[in-house]
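Asker: Got a predicted structure here, sequence first:
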Amino acid sequence: MDLSIPLIAAITATFFVAGIVKGVTGMGLPTVAMGVLGALLSPLAAAALLLAPSFVTNVWQLVAGPSLRPIARRLWPMMAAIVVGTLAGSALLTSGDTALTTAMLGAALMLYAAYTLLARPFRVPARLEPWLSPLIGGATGAVAGGTGVFVIPAVPYLQSLGLEKDDLVQALGLSFTVSTVALGLALVWRGALPLGDLALSGLAILPALAGMAAGQAVRSRISPAAFRRGFLICLLLLGLEMAARPFL
């Protein structure tokens, strides 16, 4: 990346805003970071920048819950498949075809925002979970490896398992943490993670944590549901612009 003061300011502001979204809604930092930075940089560069802030904030979410061991035992097939899928899918992200990866990133953002806004909750029967979890994990890893977005289809699937609220938050933290680590390993494996990008990613932890603290402070003063709806509409429009960019 050709760093400049305006670009550094944009990166700092992006992670601060992404932290606010996570502080208010409990999720969304990697998605916001990929959406905004993917519009300014290549998706590969954006993915490299989100590694450290995503890891730190999601580990925080992961260890804060009460049921890590039973959740990990229940979801380990999904987590293992996420790693495999991410390693395979990273071939797209590191291919150098910026137009294609930007369009794919936009499509992933649109799909997530539209599904979350419009779809009705559903429940996965327990008998289907043993074979469905690896399939969902593999698909999530392929999308994460190709676009840097960790949420499709992992988030709708985890929400369908009937977990208690605290357990769901912890399960999401586990999924996002594993996805972040897998993406980092995939970029290193493919020689696509310069040390300079990794150092800048480490510096982005500070605005992300500051944003999370700000989001948690204002959470009781605003409607999280209304805030989340506005965030998803913005994400949908951003994804539409990115997906359409190669055709403009």
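Answerer: Received, thanks.
Asker: When you work out contacts or count neighbours from here on, use the C-alpha atoms and nothing else.
Answerer: OK.
Asker: Show me which positions of the host helix or strand of Ala45 end up buried.
Answerer: When secondary structure is defined by DSSP states H and E, Ala45 falls within helix 43-63. Residues 43-59, 61-62 are the ones in helix 43-63 that count as buried (16 or more other Cα atoms under 10 Å).
Asker: Second structure follows, compare the two:
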Amino acid sequence: METQLLSHGMPVLAGIAAVFVLAGLVKGVIGLGLPTVAMALLGVMMPPAQAAALMVLPSLVTNLWQLAAGPGLSGAVGRLWPLLVGICLGTWGGAGLLDGISAADARHGLGLALAIYAGLGLGAWSFVLSGRWGRVLALPVGMATGVVTLATGVFVVPAVPYLQALGMTKDELVQALGLSFTVSTVALAFGLADSGVLSVPVLGASALALLPALLGMALGQWLRGRVGNRAFRLCFFVGLLALGGHLLLTA
């Protein structure tokens, strides 16, 4: 895979770098979207398998950076650990629940759910989970997120609506998203490694995409620091709407 990537001409390599800069910038601003943006744009340059291989390290490292840059990692872990345990359980144990469901149907359903949620958010509708309900729902929400991750490769639903309903500040929310996505990525990577999909050449190719993704994320975080809470909320829900629309159109 690494040799195949290096065999592309300079215009294609420059295009790949630009894709990861843009995808990292989107993630830096709203806290999510790197895999979706990158996969959508890389799909016009290479087969899906190569595009997916490039995503492994950029996704993992940018998620780690995102959670480490927040206001209090230990507090976030202490608050969200039931959600994280549920994500692992759902990712590792949910394969049997997906029998009979096609990948296209799963992505279509996820895209529709995201679009509806984003539309409600843009319409100023919101809900807040109390401390008690936040604790009660954490484990089942995590397990459902793990199952959805298996079906679609996207870590967003229902974890993102759940986290957004906890009433966090924009920086706390972005950190919580990074923590959730990191655990989801690691859990999925263990499953892929166990099935023999991940290999050293795949990781080598993915490492080449890491630097532009980090550059884009640094730019996105710089922009987020200059965006007010209201503008961030608008960017957040517009980003979710774009993600949902992309899933619907490509399902």
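Answerer: Now that the structure is in, tell me what you want to look at. Remember, it's a predicted structure, so these values are computed and weren't measured experimentally.
Asker: How close are the two chains, by TM-score?
Answerer: TM-score of the superposed chains, computed with TM-score structural alignment, normalised by the length of structure 1, equals 0.79; 239 aligned residues with a Cα RMSD of 3.4 Å.
Asker: State the distance from the residue in structure 1 sticking out farthest from the centre to Leu68 of structure 1.
Answerer: Each residue of structure 1 has a distance to the centre, and by Cα atoms, centre = their mean the biggest one is for Arg127: 28.2 Å. Distance, Arg127 of structure 1 to Leu68 of structure 1, by Cα to Cα, to the nearest Å: 22 Å.
Asker: again with Leu51 of structure 1
Answerer: For Leu51 of structure 1, the distance to Leu68 of structure 1 (Cα to Cα) stands at 22 Å.
Asker: mean shift of stretch 226-241 of structure 1 relative to structure 2?
Answerer: Superposing on structure 2 and averaging over aligned pairs (mean Cα distance after the TM-score superposition for structure 1), stretch 226-241 of structure 1 comes out at 3.9 Å.
Asker: Check stretch 68-84 of structure 1 too.
Answerer: Stretch 68-84 of structure 1, aligned to structure 2 and superposed, deviates on average by 1.4 Å (mean Cα distance after the TM-score superposition for structure 1).
Asker: give me the number of residues near the alignment partner in structure 2 of Arg69 of structure 1?
Answerer: Across the two structures, Arg69 of structure 1 finds its equivalent in Ser74 of structure 2, going by TM-score structural alignment. The local packing of Ser74 of structure 2 (other Cα atoms under 10 Å) involves 10 other residues.
Asker: Now do the helix or strand containing Ser74 of structure 2 and helix 56-68, the angle between them.
Answerer: Under the criterion of DSSP H and E, Ser74 of structure 2 resides in helix 73-93. Between the axes of helix 73-93 of structure 2 and helix 56-68, defined by axes from the mean of the first three to the mean of the last three Cα atoms, to 10 degrees, the angle is 140 degrees.
Asker: other SSEs contacting the helix or strand that comes right after helix 73-93 of structure 2?
Answerer: Under the assignment DSSP H and E, the closest C-terminal helix or strand after helix 73-93 of structure 2 is helix 103-122. Packed against helix 103-122 of structure 2, as judged by 3 or more Cα pairs under 8 Å, 6 or more residues apart in numbering; DSSP states H and E, are the following elements: helix 131-152, helix 229-250.
Asker: now the angle between helix 131-152 and helix 103-122 of structure 2, please.
Answerer: With the same axes, to 10 degrees as the basis, helix 103-122 of structure 2 and helix 131-152 are set at 140 degrees to each other.
Asker: quick one: buried residues of helix 103-122 of structure 2?
Answerer: Buried positions in helix 103-122 of structure 2, judged by neighbour count with 16+ other Cα under 10 Å: 106-115, 117-119, 121-122.
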